[in-house]
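Peer 1: Here is a sequence with its predicted model. Questions after.
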Amino acid sequence: MSSTDISERYLRFAEEAAGSSPLYATLARAVADDALLCESISALPERCHQPNLLFAAVQYVTGSAPASGTDLSARTSVHWDDISATMRSRYTQTNEANRCSALLFGLHDLPGPLAVVEVGASAGLCLQLDRYTYRYTGADLATLGTGPCPLTCELQPGARAPQRIPDIVWRAGLDQNPLDVTDQDDVRWLRSLVWPGMQTRLERLDSAIRVARTAPPRIDRGDLVQDLPALLDEVPEGTTPVVLHSAVLAYVDAGTVRDFLDVVEQAGAVRVGIESRKASPALADHAGSESANFTWGSFVLDRDGCVLAHCESYGSWLAPVES
């Protein structure tokens, strides 16, 4: 990707992020206007071109988010070797526990007990979904669970809260770069991925990490196609095998997605996922129409190809299919 392409990518990100983080929108525009920085970014592997990755790396290396474009330029000039090394070694593994408030809609009515495998598990915070408290507001009011980490979701008209938290008796994660909730550097990276000003998200992350540390999840290093079959073979008899994923499939190509779906089907597992409209397998047959009209923040919850709901990317709201 050329430096011009990098500039255009950061301008697009600035438009998308403006409603959620005016600061990140400002920083992205500053990057787009900085020819030397765009050139430096373009020299990195393509997966390192993501704006999220750069801004998280700056936070990780320097200890905080830049206050302005000028501040960003100064930090990248002084610390570029460390920042670029972090971008090469780290990934945008935002492990948002609140996505469980949407994933629960795909799990609550499955016959139990459940054996859950999460691909792209990061630090495994979504594997702890039976250990949280869920507070649903809006069109339907409900509180489920008694865990110390509260998750919230506003239900849009027509949506009804899940009836129960499933019984999960076995769980494991799979990730190409597993993070460890007991490792301070990994935790610092997870905190760096939270956008500036999102204090509620940061507090929720810290709370979810404390929950996970009481029983650190098993996260194997591996590929969602090559290594998933062996992990599913470990699922205990008498359980319903479930494969979870959230904001993962946009990072792999279409062929890999098809192979992943085949692996899940051949294993007889239930697949529950939250993905962007562009990446959702449930909308794969509509490429160029609905799936191409991706709205920032709008994701699709599906189970085995059937769309269950639309939701915000971090599960803060959920709407039924007809909305």
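Peer 2: Received it, and whenever you're ready, just let me know what you need. Keep in mind that what you see is a predicted model, and the values were worked out from it rather than measured.

Peer 1: CA only for contacts and neighbour counts going forward, please
Peer 2: Fine.

Peer 1: Please enumerate the strands of the stretch 1-150 of the chain.
Peer 2: For the stretch 1-150 of the chain, the strands defined by DSSP state E, counting those that start in this stretch cover 114-119, 133-138, 142-144, 150-155.

Peer 1: Quick check: which of those is buried the most?
Peer 2: For the strands of the stretch 1-150 of the chain, the largest average neighbour count (mean count of other C-alpha atoms under 10 Å) is found in strand 114-119, namely a mean of 25.

Peer 1: on that earlier part again, how about JSON lines for the strands of the stretch 1-150 of the chain, with distance to Ala309 added?
Peer 2: What follows is those, written out as JSON lines (distance: least, C-alpha to C-alpha, whole Å):
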{"stretch": "strand 114-119", "distance to Ala309": "20"}
{"stretch": "strand 133-138", "distance to Ala309": "15"}
{"stretch": "strand 142-144", "distance to Ala309": "18"}
{"stretch": "strand 150-155", "distance to Ala309": "11"}
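
Peer 1: Please name whichever of those is nearest to Val181.
Peer 2: Nearest to Val181 among the strands of the stretch 1-150 of the chain is strand 114-119 (15.9 Å), distances taken as C-alpha to C-alpha.

Peer 1: now what about that closest one, what contacts it?
Peer 2: With C-alpha atoms under 8 Å, 6 or more residues apart in numbering as the test, strand 114-119 has contacts from 124, 126-127, 166-175, 224, 231-232, 235-236, 239-245, 248.

Peer 1: Quick one: buried ones out of those residues?
Peer 2: 124, 126-127, 166-168, 170-175, 224, 232, 235, 239-245, 248 (16 or more other C-alpha atoms under 10 Å).

Peer 1: Tell me which of those fall in strands.
Peer 2: Members of the buried ones among the contacts of strand 114-119 lying in strands (criterion: DSSP state E): 168, 170-175, 240-245.

Peer 1: Against that first model, consider the following:
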Amino acid sequence: MTEAIARIYRRFAEVEARDRSPVYAEIAAHVAGDADILGFLAGLPAEKWQPNLLFGAVQYLTGPVPGLREFRARFAAHTDEIRAAMLARTTQTNEPARCATLLPALAALPQPLALLEVGASAGLCLQPDRYGYDFGQVRIPGELVLPCRANDVVPLPARVPEVVWRAGLDLNPLDVRDPGDCAWLEALIWPGEEARLPRLRTALEIARRDPPPVHRGDLRSDFAALAAEAPRDATLVVFHTAVLIYLREPADRSAFAETVAASGAVWLANESPRSIPGVAAEHDAVLARDGFVLARDGEPIAWTDPHGTWIEWL
């Protein structure tokens, strides 16, 4: 079991964190060879093994982690509290900049829109109409302007979409008015990416004025009932980012795709291509590079940065 956990942390160090957070890359590489920490993780349910959850729990309890030495000291001093936080929390990075990579697809749909996000966390990605955007060639003003590099063929919109209904679904919804939940979202920001923190705080301020409703539920069993509440005179859009990877069984992913299709909604999946039903099997080319793929109704339409900083239309 510990070797399986070590592989997760080695991959995180070598692939996910290498270019984004040298601090987390070093810590993850250390965890992969630390028998005590691997044993600690082995005592948790498998869904709690993720590096983001461990590292987020340490930062949540002790503040930003500047390096490996501090991480080791804090882990040793707060092991029990870290275990409790990992069991109580889930990885729920709610990066509002992801709206920039969704915007071209949303703006191209018949307006107005009814938005339903699964894995919505605090609902910060449910308010694409409340942000501004800077794509270089096109700039849309707003209180919070999200910069995003776009290639020449992205169909850039001139305005934000019209949203008349929005709702989220999450196993553990976060409340934008709860200081503990907001602190958890801040703790999930990686060392080296502190520039994301002011953006998160501003998005939270915007959301507190009119909190997007995020309902507690499981996308495998509760999606259809929530989708049925959407107004019939709006285009229903079901979307998600970095959610399907947490459905361990491919059959659950396929069943969800079928349920979305049956609802009549437009389906926007912004995920690892291996997580989207049908994409890996039918589009081998999208597996040749790292990153997320944005797919509409199962068809890839763009490459995207997982944190929303760039989009490459196909």
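Peer 2: Structure received. Predicted model, so just to flag it, every value in this text is computed and none were measured.

Peer 1: For Ser68 of the first structure, find the nearest of the strands of the stretch 1-150 of the first structure.
Peer 2: strand 150-155 (31.6 Å).

Peer 1: so the closest one matches what in the second structure?
Peer 2: On the basis of TM-score structural alignment, strand 150-155 of the first structure is assigned to residues 145-150 in the second structure.

Peer 1: One more: stretch 166-178 of the first structure?
Peer 2: Mapping stretch 166-178 of the first structure onto the second structure (TM-score structural alignment) gives residues 161-173.

Peer 1: Outside of the matching stretch itself, list whatever touches it.
Peer 2: Contacts with stretch 161-173 of the second structure, where a contact means C-alpha under 8 Å, 6+ apart, come from 90, 103, 106-107, 111-123, 126, 128-129, 212-219, 223, 230-231, 234.

Peer 1: for the longest helix along the first structure, which positions count as buried?
Peer 2: With secondary structure taken from DSSP state H, the first structure has its longest helix at helix 69-89. For helix 69-89 of the first structure, burial by neighbour count (16+ other C-alpha under 10 Å) applies to 69, 72-73, 75-76, 80, 82-84, 86-87.

Peer 1: before we move on, what about stretch 257-266 of the second structure?
Peer 2: Buried residues in stretch 257-266 of the second structure (16+ other C-alpha under 10 Å): 257, 259-260, 263, 265-266.

Peer 1: Which residue of the first structure sits opposite Gly264 of the second structure in the alignment?
Peer 2: In the first structure, Gly264 of the second structure lines up with Gly268, judged by TM-score structural alignment.

Peer 1: Check the gap between its match and Pro229 of the first structure for me.
Peer 2: Noted for Gly268 of the first structure: a distance of 11 Å to Pro229 of the first structure, by C-alpha to C-alpha, to the nearest Å.

Peer 1: mind listing what Val214 of the second structure touches?
Peer 2: Val214 of the second structure makes contact with 120-123, 167-170, 173-174 under the criterion C-alpha under 8 Å, 6+ apart.

Peer 1: 10 Å instead?
Peer 2: Taking C-alpha atoms under 10 Å, 6 or more residues apart in numbering as the contact definition, Val214 of the second structure lies against 116-123, 126, 166-175.

Peer 1: rewinding a little: export the buried residues of helix 69-89 of the first structure to a markdown table and tack on distance to Gly63 of the first structure?
Peer 2: Formatted as a markdown table, these follow (distance: C-alpha to C-alpha, whole Å):
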| residue | distance to Gly63 of the first structure |
| --- | --- |
| Gly69 | 16 |
| Leu72 | 13 |
| Ser73 | 15 |
| Arg75 | 11 |
| Thr76 | 13 |
| Trp80 | 14 |
| Asp82 | 13 |
| Ile83 | 12 |
| Ser84 | 15 |
| Thr86 | 13 |
| Met87 | 15 |
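
Peer 1: from these, which two are the most distant?
Peer 2: Gly69 and Thr86 (20.3 Å).

Peer 1: Aligned to Asp297 of the second structure, what sits in the first structure?
Peer 2: With TM-score structural alignment as the criterion, Asp297 of the second structure lines up with Asp304 in the first structure.

Peer 1: Go ahead and confirm that match touches Val270.
Peer 2: Yes. Contact status for Asp304 of the first structure versus Val270: in contact at 6.4 Å, counting by C-alpha atoms under 10 Å.

Peer 1: any residues in contact with both of the two?
Peer 2: In contact with both Asp304 of the first structure and Val270: 106, 243, 264, using C-alpha under 10 Å, 6+ apart.

Peer 1: For these, please prepare CSV with the additional fields distance to Leu202 of the first structure.
Peer 2: Formatted as CSV, these follow (distance: C-alpha to C-alpha, whole Å):
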residue, distance to Leu202 of the first structure
Gly106, 26
Val243, 27
Val264, 33
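
Peer 1: Tell me the one among those residues nearest to Tyr60 of the first structure.
Peer 2: Taking these together and measuring to Tyr60 of the first structure by C-alpha to C-alpha, the closest member is Val243, at 31.2 Å.

Peer 1: Now which residue in the second structure aligns to that closest one?
Peer 2: The equivalent of Val243 of the first structure in the second structure is Val238 (alignment by TM-score structural alignment).

Peer 1: Now do its match against Thr93 of the second structure, distance only.
Peer 2: Separation of Val238 of the second structure from Thr93 of the second structure (C-alpha to C-alpha): 19 Å.

Peer 1: just checking, what residue in the second structure corresponds to Lys278 of the first structure?
Peer 2: Using TM-score structural alignment, the equivalent of Lys278 of the first structure in the second structure is Arg274.

Peer 1: Its match: neighbouring residues, count only.
Peer 2: Look at Arg274 of the second structure: counted by other C-alpha atoms under 10 Å, it has 18 neighbours.

Peer 1: check contacts around the nearest residue to it once chain neighbours are set aside.
Peer 2: Leaving out its chain neighbours, the residue that sits closest to Arg274 of the second structure by C-alpha to C-alpha, 6 or more residues apart in numbering is Ala280, at 5.3 Å. Counting by C-alpha under 10 Å, 6+ apart, Ala280 of the second structure touches 272-274, 286-287.
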